[in-house]
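**Q** no FASTA, just this:
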């Protein structure tokens, strides 16, 4: 049976969440639409989870590519037509 990962205070961590032992900051790891590994940092677990929620909303809206400036003309046209 798999053990759940916990932070230094004993709180359960979700998939992708880690608490660094060196500076005790929380880190969330994810992969962007272009296949690159990205990280989000926070001093508190609640702040980290708020940032995760905002990231998820942006990903569902399709804003990742547009914010990073990597959208192609076809992707921009498809988004324009869909709206």
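**A** Sure thing, it's come through. Just so we're clear, the structure is a prediction, and the values are computed from it rather than from any experiment.
**Q** going forward, measure contacts between C-alpha atoms and count neighbours the same way
**A** Noted.
**Q** quick one, helices of the chain?
**A** Listed in chain order, the helices of the chain (DSSP state H) span 45-61, 64-68, 73-82.
**Q** so which of those helices is nearest residue 39?
**A** Closest of the helices of the chain to residue 39 is helix 45-61, at 10.4 Å (criterion: C-alpha to C-alpha).
**Q** ok, and here's another one to check against it:
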């Protein structure tokens, strides 16, 4: 054991103490943040609802593709519509 971690002899591996406290970094892109904040939204169904391929929506969320400003507004409007629909539910 060292001040920085431990050595696992059986597999000849060093493990840092820092690795035990790993936290996933906050996504930088706003679309990823929105869907991370609401993991209960089915991304495939959402993409179908706004008539774009699921793979394109996934690429926006992953940051592999950057949506146009029009597409961002379309996604935002659809999220707001979803919220409006949820507000109409009476139990």
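**A** Perfect, thanks for sending it. Model, not experiment: these values are computed from the prediction.
**Q** just give the TM-score of the two.
**A** For this chain pair, the superposition-based TM-score is 0.35 by TM-score structural alignment, normalised by the length of the first structure; 44 aligned residues with a C-alpha RMSD of 3.3 Å.
**Q** that older thread, would a markdown table of the helices of the first structure with mean neighbour count and distance to residue 17 of the first structure be doable?
**A** A markdown table is the format used below for the helices of the first structure (neighbours: other C-alpha atoms under 10 Å; distance: least, C-alpha to C-alpha, whole Å):
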| stretch | mean neighbour count | distance to residue 17 of the first structure |
| --- | --- | --- |
| helix 45-61 | 14 | 9 |
| helix 64-68 | 13 | 20 |
| helix 73-82 | 10 | 31 |
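**Q** which one, of those helices, ends up nearest to residue 28 of the first structure?
**A** Comparing those by C-alpha to C-alpha, helix 45-61 comes nearest, at 7.4 Å.
**Q** pull the residues that contact that closest one.
**A** 26-28, 40-42, 64 (C-alpha atoms under 8 Å, 6 or more residues apart in numbering).
**Q** how about 6 Å then?
**A** residue 42 (C-alpha atoms under 6 Å, 6 or more residues apart in numbering).
**Q** redo the helices of the first structure as TSV? Include distance to residue 19 of the first structure.
**A** Below are these laid out as TSV (distance: least, C-alpha to C-alpha, whole Å):
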stretch	distance to residue 19 of the first structure
helix 45-61	9
helix 64-68	25
helix 73-82	36
